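Undergrad: Build me a structure from this.
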Amino acid sequence: MAKHLVMAGRYLEDDPRLALEHAQAAGRRGGRIAAVREATAIAAYEAGDWALALKELRTYRRMTGSQEHLPLMVDCERALGRPEKAVELATSEAVAELDAAGRVELAIVLAGMRRDQGDAQGAVDALSIPQLDRNRGFSYSPRLFRAYAEALRGVGRDREAVAWDRQAVVAEAALGTGQFAEPEIVDLVGEDPEQTGVELPDDAADDGEQATGAGGPGEQAVVAETAPGGDAAQDPEDGADDGTEDVLDEGTDEEPEDDDERGEDLDPDDEGEGGREADLDPDDDEELVADDADGAQEGPARG
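TA: Coordinates of the predicted model:
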């Protein structure tokens, strides 16, 4: 049974159907174990078997009393064409038991429901939750930022959508997730970024959007550097605030290219570049002395 659970987790993203087969095999041996029912539910959800996923999610909730998968249950009802049931679940008292990540997932599901109903502004409103804070980065932030960007495009606010898409990449860079294999260097003071969050440079401060709130209850973000004035530093070559600057330059402070403006030499070792071999390899001084002696005997060196 344990082996099947491990295999279900391994294939969940790449081959959900195969993951579901392993989870069901584990269920035949340990159907009374909550973790087995949970694994089956999630595998069925990823495989698009909404009815089975909902059945297993309900069973898991009865066995544990946990509401953590409420957003998935709402989404299953939505996918099965039962929006009334979905809304009933999404507005139930159980929502109060969700943590910040759960509230984000539920908001994303509700936004999808609004779009299905042709209510583009409703999708924007559904995602306007306290966790939608461009200055704080948590594990759920990139997904929430992109969902909000998609909702903004639905109401014609394309410029703001670009800024939120860009901020999603900034969040991934700071958290070390998504396309970034390693996190940026952030002073976390020994705390877990999953719990504390990471403060993000505000890429879209000039778009007139203000952060709607901090992270979920009990969460505290850690400060990262931003440019003077509260805005994220911008690469001068990226142009004006047209929403197209490179997000990887966020948080960096570029020095002026003119030495007169810098007021100091940033590379004092380059004064001898362009012909002084001793500067490039100080260990060859003896060879140079020997060459000079030979050159004195053979004739003048080439100028």
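Undergrad: alpha carbons only for contacts and neighbour counts from here, please
TA: Fine.
Undergrad: Other residues contacting stretch 42-49?
TA: With Cα atoms under 8 Å, 6 or more residues apart in numbering as the test, stretch 42-49 has contacts from 8, 12-13, 16-17, 19-20, 23, 50, 52-53, 72, 76.
Undergrad: what's the most distant pair in those?
TA: 8 and 76 (20.2 Å; Cα to Cα).
Undergrad: possible to save the contacts of stretch 42-49 as a markdown table with neighbour count and secondary structure?
TA: Shown next, in a markdown table, are these (neighbours: other Cα atoms under 10 Å; DSSP: H, G, I helix; E, B strand; the rest coil):
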| residue | neighbour count | secondary structure |
| --- | --- | --- |
| 8 | 27 | helix |
| 12 | 21 | coil |
| 13 | 13 | coil |
| 16 | 21 | helix |
| 17 | 20 | helix |
| 19 | 28 | helix |
| 20 | 28 | helix |
| 23 | 30 | helix |
| 50 | 22 | helix |
| 52 | 17 | helix |
| 53 | 25 | helix |
| 72 | 21 | helix |
| 76 | 26 | helix |
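Undergrad: Output the residues you listed in CSV, with distance to residue 64 appended to each entry.
TA: Below are those laid out as CSV (distance: Cα to Cα, whole Å):
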residue, distance to residue 64
8, 21
12, 23
13, 25
16, 24
17, 26
19, 23
20, 21
23, 18
50, 21
52, 18
53, 16
72, 16
76, 20
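Undergrad: Out of these, flag the one nearest to residue 172.
TA: residue 13 (19.2 Å).
Undergrad: Nearest residue to the closest one in space, ignoring adjacent ones along the chain?
TA: Excluding its sequence neighbours, the residue lying closest to residue 13 (Cα to Cα, 6 or more residues apart in numbering) is residue 46, at 7.8 Å.
Undergrad: how close does that neighbour get to residue 128?
TA: 26 Å (Cα to Cα, to the nearest Å).
Undergrad: What ranges does the stretch 51-200 of the chain have for its strands?
TA: All strands of the stretch 51-200 of the chain, identified by DSSP state E, counting those that start in this stretch, fall at 136-137, 198-199.
Undergrad: what's the most buried one of the ones you listed?
TA: Burial of the strands of the stretch 51-200 of the chain is given as mean neighbour count (mean count of other Cα atoms under 10 Å); strand 136-137 ranks first at a mean of 28.
Undergrad: Please generate a structure for the following sequence too, so the two can be compared:
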Amino acid sequence: MSDRPNRDHQNNPRGGRPQRGGAPRRRSDHTDRDGRDGRDWRERRDSRGERGERGDRREGRRDERWGERGNRDNRRGGGGERRHAQRAGAERSSHNRSAPQRSGFREERINKRMTEPDLPDDIDIHILDPMVLQDLKVLSKDNAEAVAKHMFMAATLMDDDPKLALRHARAAKDRAGRVAVARETNGIAAYRAGEWREALSELRAARRMSGGPGFMAVMADCERGLGRPEKAVEMGRSDEARMLDREGAIELGIVIAGARLDMNQPESAVITLQRLNPDLSSKGAVNARLSYAYADALVAAGRVEEAKQWFAHADKIDEDDMLDAAERLSELS
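TA: Next up is the predicted model:
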């Protein structure tokens, strides 16, 4: 079990759909599209802390302004208190209208919880990353524990039963819709289950809450899954893409190359990956994936002899045996 609920399912991004170009194909039967941005959680949390400090300062200035206005109104004979009460009443009324108090809301929430997937009794939520548990402390104790258990099950089932994993992730999101980590888990689970639209929506929501360039490769691959490869290419040109570290840039580049192949632009796919500087002396899982994707693009461009060299290199450094580079090389030979 990974120490984060979603890191297990971000280690093997695909640059393409099953049996199509631009993607390392896994030995697993499950469709695994893209993404390796879970490491951004801590960075995003730090940025949230900075925003929180700025927010506190803004709140302080706002309190000062209220105080000044109240003093002026009091000097005028107490009219300020009346106006302040009227404003407060209007704000409470507005809040009540916007709060989820519509008819049948409580029944709907109860029905959702009655249809949640069962949870084993022996789940130890402390296996989860401490920062995840910290994020859940905004919830009541019982609800936070239930959310953590559903997130644990979602991560555990991601490979073997992605549909059931998604049910657990949805249950966590329904209980904690304003917690970014719950939305992230739902988004990644939906992605692994092939629910591209849901995955894209949830990951966008998570990024609005937490900020940062995380999950770009996953989101770009969702665009491909929805038949919009041009949008994936656009994401590669965004300012956020320039914020990615090398590993994140490689993952996004693999997806963009796959999008180029979707658009029948093999030479553009080759150029996209060349910009990431593939190296025949490189090592590590991410470089194995880059070498594989580069070889796949070379095949699509008709450069088979070059492709053999890169498939051989991908197979050599694929220590976890996640790629089918040896089989691809055999096919070409």
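Undergrad: Could you get me the TM-score between them?
TA: TM-score for the superposed chains, counting by TM-score structural alignment, normalised by the length of structure 1: 0.55, backed by 179 aligned residues with a Cα RMSD of 1.9 Å.
Undergrad: So which bits of stretch 71-84 of structure 1 are buried?
TA: By 16 or more other Cα atoms under 10 Å, the buried positions in stretch 71-84 of structure 1 come out as 71, 72, 73, 74, 75, 76, 77, 78, 79, 83.
Undergrad: quick check, nearest of those to residue 135 of structure 1?
TA: residue 71 (25.0 Å).
Undergrad: how near is the counterpart of that closest one in structure 2 to residue 277 of structure 2?
TA: Mapped onto structure 2 by TM-score structural alignment, residue 71 of structure 1 lines up with residue 217. Residue 217 of structure 2 sits 18 Å away from residue 277 of structure 2, going by Cα to Cα.
Undergrad: ditto for residue 53 of structure 2
TA: In terms of Cα to Cα, residue 53 of structure 2 sits 40 Å off from residue 277 of structure 2.
Undergrad: Equivalent analysis for residue 178 of structure 2, please.
TA: For residue 178 of structure 2 relative to residue 277 of structure 2 (Cα to Cα), the value is 40 Å.
Undergrad: neighbour count winner among the two?
TA: Neighbour tally, residue 178 of structure 2 and residue 277, criterion other Cα atoms under 10 Å: the higher count belongs to residue 178, 16 against 12.
Undergrad: any idea which helix or strand carries the residue nearest to residue 13 of structure 1?
TA: helix 34-47 (DSSP states H and E).
Undergrad: What range does that helix cover in structure 2?
TA: The aligned range for helix 34-47 of structure 1 in structure 2 is 180-193, by TM-score structural alignment.
Undergrad: next one: stretch 279-288 of structure 1
TA: Using TM-score structural alignment, stretch 279-288 of structure 1 lines up with nothing in structure 2.
Undergrad: could you pull out the helices for the stretch 1-150 of structure 2?
TA: With DSSP state H, counting those that start in this stretch, the ranges of helices along the stretch 1-150 of structure 2 come out as 40-75, 79-98, 105-114, 130-135, 141-157.
Undergrad: Quick check: the helix holding residue 46 of structure 1 compared with structure 2, mean distance?
TA: Superposed on structure 2, helix 34-47 of structure 1 shows a mean distance of 0.9 Å to its aligned residues (mean Cα distance after the TM-score superposition for structure 1).
Undergrad: Can you check what angle separates that helix from helix 2-11?
TA: 30 degrees (axes from the mean of the first three to the mean of the last three Cα atoms, to 10 degrees).
Undergrad: Buried residues, helix 34-47 of structure 1. List them.
TA: Of the residues in helix 34-47 of structure 1, those buried (16+ other Cα under 10 Å) are 34-47.
Undergrad: before we move on, what about stretch 71-82 of structure 2?
TA: Going by 16+ other Cα under 10 Å, stretch 71-82 of structure 2 has these buried residues: 73, 80.
Undergrad: What is the end-to-end distance of that stretch?
TA: 13 Å.
Undergrad: do stretch 64-83 of structure 2 as well
TA: Taking Cα to Cα, stretch 64-83 of structure 2 runs 17 Å from one end to the other.
Undergrad: what does it correspond to over in structure 1?
TA: So stretch 64-83 of structure 2 is aligned with nothing, judged by TM-score structural alignment.
Undergrad: returning to what we had before: buried deepest among the helices of the stretch 1-150 of structure 2, which one?
TA: Most buried among the helices of the stretch 1-150 of structure 2, counting by mean count of other Cα under 10 Å: helix 141-157, with a mean of 22.
Undergrad: what's the closest of the buried residues of helix 34-47 of structure 1 to residue 119 of structure 1?
TA: For the buried residues of helix 34-47 of structure 1, the nearest to residue 119 of structure 1 is residue 45 (25.4 Å; Cα to Cα).
Undergrad: From residue 254 of structure 2, how far off is residue 265 of structure 2?
TA: 14 Å.
Undergrad: typo on my end, residue 239 of structure 2
TA: Look at residue 239 of structure 2 and residue 254 of structure 2: by Cα to Cα, they are 18 Å apart.
Undergrad: who's more crowded, the two?
TA: residue 254 (32 against 10).
Undergrad: which position in structure 1 aligns with the more buried one?
TA: Under the alignment (TM-score structural alignment), residue 254 of structure 2 maps onto residue 108 of structure 1.
Undergrad: hang on, isn't that match packed against residue 147?
TA: Yes - with contact defined as Cα atoms under 8 Å, residue 108 of structure 1 counts as touching residue 147 (6.7 Å).
Undergrad: Please say which position in structure 2 residue 157 of structure 1 maps to.
TA: Checking TM-score structural alignment: residue 157 of structure 1 goes with residue 303.
Undergrad: what's around its match, how many residues?
TA: Applying other Cα under 10 Å, I find that residue 303 of structure 2 has 13 neighbouring residues.
Undergrad: what does the one 3 residues further on give?
TA: Here the count is done by other Cα under 10 Å, and residue 306 of structure 2 has 13 residues near it.
Undergrad: residues touching the closest residue to it other than its chain neighbours, list them.
TA: Spatial nearest neighbour of residue 306 of structure 2, chain neighbours left out: residue 298 (6.9 Å); criterion: Cα to Cα, 6+ apart. Residue 298 of structure 2 is in contact with 266, 270, 304, 306, 307, counting by Cα under 8 Å, 6+ apart.
Undergrad: how far away is the last one from residue 290 of structure 2?
TA: Using Cα to Cα, one obtains 12 Å as the distance from residue 307 of structure 2 to residue 290 of structure 2.
Undergrad: okay, these two: which has more neighbours?
TA: Between residue 307 of structure 2 and residue 290, residue 290 has the larger neighbour count (other Cα under 10 Å), namely 29 against 25.
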